[in-house]
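K.L.:
Sequence first, predicted model second:
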Amino acid sequence: MSSTGEPPRLLGGRYHLEYVLGKGGMGVVYRARDLLHEQLGEACSPVALKLLGEPFAQCPDAHVLLFSEFALARSLRHPRVVRMFSFEVDTQSQIAFFTMEWLQGLTLDRLLLECPDGLPWRELQPMALQLLDALGYTHQQNVLHGDVKPANVMVGQEGVCLFDFGLGCAQAQVASLSSLSRSRFNAWTPAYAAPELREGGALSAAADVYGVACIIYELAHGKRLGKHAPMDRLTCPRQLPRRCWSALRVALATDPQQRTITVAELGRAMSCKRPRWYL
């Protein structure tokens, strides 16, 4: 990093940083031009490039945490999950970074600001099903996202896309790749983090279920659930069909032992498919 905290405009001899796309609890994501691809004939070759922000860039083992995010998500191949490209270290600045698919569209948190009364079911349902499909796929690949919230969901012309696995981990992970523990910084977003995570518990598939259920509730209600909302007083959101409410209510349970629904089961409930009693 320079004395101003800004990275050089050219990284890896090929990636020209254009502007900041977003900042998270740990990293900064830029839109960058891949000059090598442009020299080989591509008219425009944008990528998203993530590097560590201050003060994490100063930690001696922070680059390992950045690599762990890349390694976790690089094998995922799903149209609703961001694609990872490469992990590199700029030799001159010694800045570690990785490149990934540049997503066009609007993050879901910004979309929700424009919909204070929630989305109509005809718009909400396909969005919810696509998001559940993406999260269900990651769970099938034994990957936990860890930070399911509207700011980590892109909405574009081709649908939604889930990104930012910075707080994720493998379900069967025995030891972290990094000695920089995630518990050293408060990265959870309280409105979408499962209660057990806010209390210091371990990440689980049930925690991801809670996060995606909070998103669906907000899409249908227009307002956040709230981390202290009493479950016994929750009512079916105005934009949600009543036959979907029982499943969503289970997914919103504050006690993880009572959150007995999987992402796939929640997806089937949101599809509202009635059982066929004949062949």
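P.N.:
Now that the structure is in, tell me what you want to look at. As the structure is a prediction and not an experimental result, all values here were calculated from the model.
K.L.:
Please count neighbours and contacts with C-alpha atoms only from this point.
P.N.:
Will do.
K.L.:
In three-state terms, label Val20 for me.
P.N.:
strand (DSSP: H, G, I helix; E, B strand; the rest coil).
K.L.:
how about the strands in the stretch 1-150 of the chain?
P.N.:
Under the criterion DSSP state E, counting those that start in this stretch, the stretch 1-150 of the chain contains strands at 10-11, 15-23, 27-34, 46-52, 84-89, 96-100, 106-107, 143-144.
K.L.:
Rebuild those as TSV, extending it with mean neighbour count.
P.N.:
Formatted as TSV, the strands of the stretch 1-150 of the chain follow (neighbours: other CA atoms under 10 Å):
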stretch	mean neighbour count
strand 10-11	20
strand 15-23	16
strand 27-34	21
strand 46-52	23
strand 84-89	16
strand 96-100	22
strand 106-107	17
strand 143-144	25
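K.L.:
Go through those and name the closest to Gln239.
P.N.:
With respect to Gln239, and counting by CA to CA, the nearest of the strands of the stretch 1-150 of the chain is strand 106-107 at 20.6 Å.
K.L.:
who touches that closest one?
P.N.:
Residues from elsewhere that reach strand 106-107, judged by CA atoms under 8 Å, 6 or more residues apart in numbering: 150-156.
K.L.:
Dump the strands of the stretch 1-150 of the chain into a markdown table; add distance to Thr4 as well.
P.N.:
Formatted as a markdown table, those follow (distance: least, CA to CA, whole Å):
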| stretch | distance to Thr4 |
| --- | --- |
| strand 10-11 | 16 |
| strand 15-23 | 15 |
| strand 27-34 | 15 |
| strand 46-52 | 15 |
| strand 84-89 | 20 |
| strand 96-100 | 18 |
| strand 106-107 | 28 |
| strand 143-144 | 35 |
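K.L.:
Next one for the comparison:
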Amino acid sequence: MLAQCLQDLVNSHRIPYKLAVDLFDTALAEGAAPPFPAADLDAALAAFHGARLRRHARTDTRMSDSLAPARMHAQEPPTIGHLLRDRFVLDTVLGRGGMGTVYRAVDRRRLEAGAPQPYVALKLLNGPLANRPEALAALGAETRSAQELAHPNIVTVHDCDRDGPHPFIVMEWLRGSSLKTVLHGDADFVGSQRAYRAVVDLCAGLAYAHYHGVAHADLKPGNLFLCENGRLKILDFGISSKVLSDQREPFDRSNFAPNKESPGENRSAQIRPGSMKAATEDGGDVVVVLTPAFTSPERICGRGPSLRDDIYALGCLVHLMLNGRHPFNRMSAVEARERRLVPPALPSLGASARRVVDLALSFDENLRPADAGAFLDAFSSGARRDVLQRTEQRLTDHR
């Protein structure tokens, strides 16, 4: 295939991207119609374009403007190929959200240092938000919250910076897919060993955040990422809040959870607004858009975020990963409470572990585990009891 041959030549650096495009255009002009769909051609040309950007990112910034990555102008919206802070070359759009757009970018310093992986993820605020002081405060608070949480199950945030009117966060670039994508596209995931590992990873990362007094406040499948190596990472502490307390539990770093002797029952619910709820000097707030299906009833009714609010979302996520369904068919907690719904059984779990998940989904916040560490400890202990009971039952049946 012509396109594949040209792509192989570009990838092996035997011909430049521009020459490959010229050769392809010439073939088309001479009537040599490609024997493959136009979509394949678009993908091939996109790959050529990405290769060109990566090669240019390695070159000196003094090269001619016709070849170098384009620098941002003051009011120009960022696009693929733009250079931020004379360092980051925007390479690919990874995702878009209400607050901003996330790009994969080539970090030229990493290239200069000979790093085997030159990519980072850049989250840029959307145009209207970029000039709002409260949104900038939100971005800074998100950076600070995430930088305090160095944990293998929480995405690493490197820095917060701006290029003219364009503020952005620099994060680690992850290979894989969001949990939302996996749940919709991978029929073998739900209830598998990968799903159980993801549940434990989520609990571990959240327990570490809760130990440091940070509530995520927006847990949902779109904010969880499954890496290619199977590890789950929590993303976007963008509306996180700090729960202040004079007391801290002993911390068992072997499983990233508070010790069971001090499950965190006395932790106060005094909330210091974090990023998306960051108060501005004039008293303004950034508007928070909640996801009702994963939000506790007390928060829907106007309460601020808390650790137990995260626990309600955690219970919903456990059902999605182990059973493939939301426990209340994606109804809000308030509607589910009014209808007196109860979560369905999780057949893959024993009675003890199921009881812990059911408590996490209680509409009465006082019945939920105090934090993710307490949940993880109770869930793990319950699972061990269930295994022991099943083993004893099998032995009895064989006698």
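P.N.:
That came in fine, so what should we check first? Bear in mind the structure is a predicted one, so any value in this text is a computation, not a measurement.
K.L.:
Now the TM-score, please.
P.N.:
After superposition, the two chains reach a TM-score (TM-score structural alignment, normalised by the length of the first structure) of 0.87; 274 aligned residues with a CA RMSD of 2.6 Å.
K.L.:
Any buried residues in the lengthiest helix in the second structure, and which?
P.N.:
Assignment by DSSP state H gives helix 372-398 as the longest helix of the second structure. For helix 372-398 of the second structure, the neighbour count (16 or more other CA atoms under 10 Å) marks 372-380, 382-383, 385-386 as buried.
K.L.:
Next, the contact list for the counterpart of Leu90 of the second structure in the first structure, please.
P.N.:
Applying TM-score structural alignment, one finds that Leu90 of the second structure aligns to Leu17 in the first structure. Applying CA under 8 Å, 6+ apart, one finds that Leu17 of the first structure lies in contact with 9-11, 30-33.
K.L.:
what about Val199 of the second structure, how many residues close to it?
P.N.:
By the criterion of other CA atoms under 10 Å, Val199 of the second structure has 20 neighbours.
K.L.:
what residue of the first structure takes the place of it?
P.N.:
With TM-score structural alignment as the criterion, Val199 of the second structure pairs with Ala128.
K.L.:
Its match - nearest residue in space that isn't next to it in sequence?
P.N.:
The shortest distance from Ala128 of the first structure to any residue other than its chain neighbours is 6.4 Å, reached at Ile216 (CA to CA, 6 or more residues apart in numbering).
K.L.:
Is that neighbour part of a helix or strand, or is it coil?
P.N.:
Going by three-state DSSP: Ile216 of the first structure is helix.
K.L.:
So what does it match up with in the second structure?
P.N.:
By TM-score structural alignment, Ile216 of the first structure lines up with Val318.
K.L.:
these two touch, right, that match and Val199?
P.N.:
Yes - between Val318 of the second structure and Val199 there is a contact at 6.4 Å, judged by CA atoms under 8 Å.
K.L.:
Show me the contacts of strand 106-107 of the first structure that map onto strands.
P.N.:
153-156 (DSSP state E).
K.L.:
what's the closest of those residues to Leu234 of the first structure?
P.N.:
Among these, Val153 lies closest to Leu234 of the first structure (CA to CA), at 25.0 Å.
K.L.:
Aligned counterpart of that closest one in the second structure, please.
P.N.:
That one, Val153 of the first structure, aligns with Leu224 by TM-score structural alignment.
K.L.:
quick one on the thing from earlier: could you measure the match of Leu90 of the second structure against Ala32 of the first structure, distance?
P.N.:
4 Å (CA to CA, to the nearest Å).
K.L.:
what's the alignment partner in the second structure of Leu108 of the first structure in contact with, if anything?
P.N.:
When the second structure is aligned by TM-score structural alignment, Leu108 of the first structure is paired with Leu179. Applying CA under 8 Å, 6+ apart, we find Leu179 of the second structure in contact with 221-226.
K.L.:
Quick check: the aligned residue for Ala345 of the second structure in the first structure?
P.N.:
In the first structure, Ala345 of the second structure lines up with Cys236, judged by TM-score structural alignment.
K.L.:
ok, that match touching Leu248?
P.N.:
No - contact criterion CA under 8 Å: Cys236 of the first structure and Leu248 do not qualify, at 9.1 Å.
K.L.:
Neighbour count for the two, which is higher?
P.N.:
It is Leu248, of Cys236 of the first structure and Leu248, that has more neighbours when counted by other CA under 10 Å, with 25 against 17.
K.L.:
Skip the chain neighbours and tell me the closest residue to the more buried one.
P.N.:
Ala213 (6.3 Å).
K.L.:
and Ala130 of the second structure, what pairs with it in the first structure?
P.N.:
By TM-score structural alignment, Ala130 of the second structure lines up with Ala57.
K.L.:
how about that match, what does it touch?
P.N.:
Contacts for Ala57 of the first structure were tallied using CA under 8 Å, 6+ apart; they are His63.
K.L.:
6 Å - rerun?
P.N.:
Not one residue lies near Ala57 of the first structure by CA atoms under 6 Å, 6 or more residues apart in numbering.
K.L.:
so where do the helices sit in the first structure?
P.N.:
35-39, 62-73, 108-113, 121-140, 195-198, 205-221, 242-251, 263-271.
K.L.:
Tabulate those (CSV), appending distance to Ser86 of the first structure.
P.N.:
Output for those, formatted as CSV (distance: least, CA to CA, whole Å):
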stretch, distance to Ser86 of the first structure
helix 35-39, 14
helix 62-73, 8
helix 108-113, 26
helix 121-140, 19
helix 195-198, 30
helix 205-221, 26
helix 242-251, 35
helix 263-271, 29
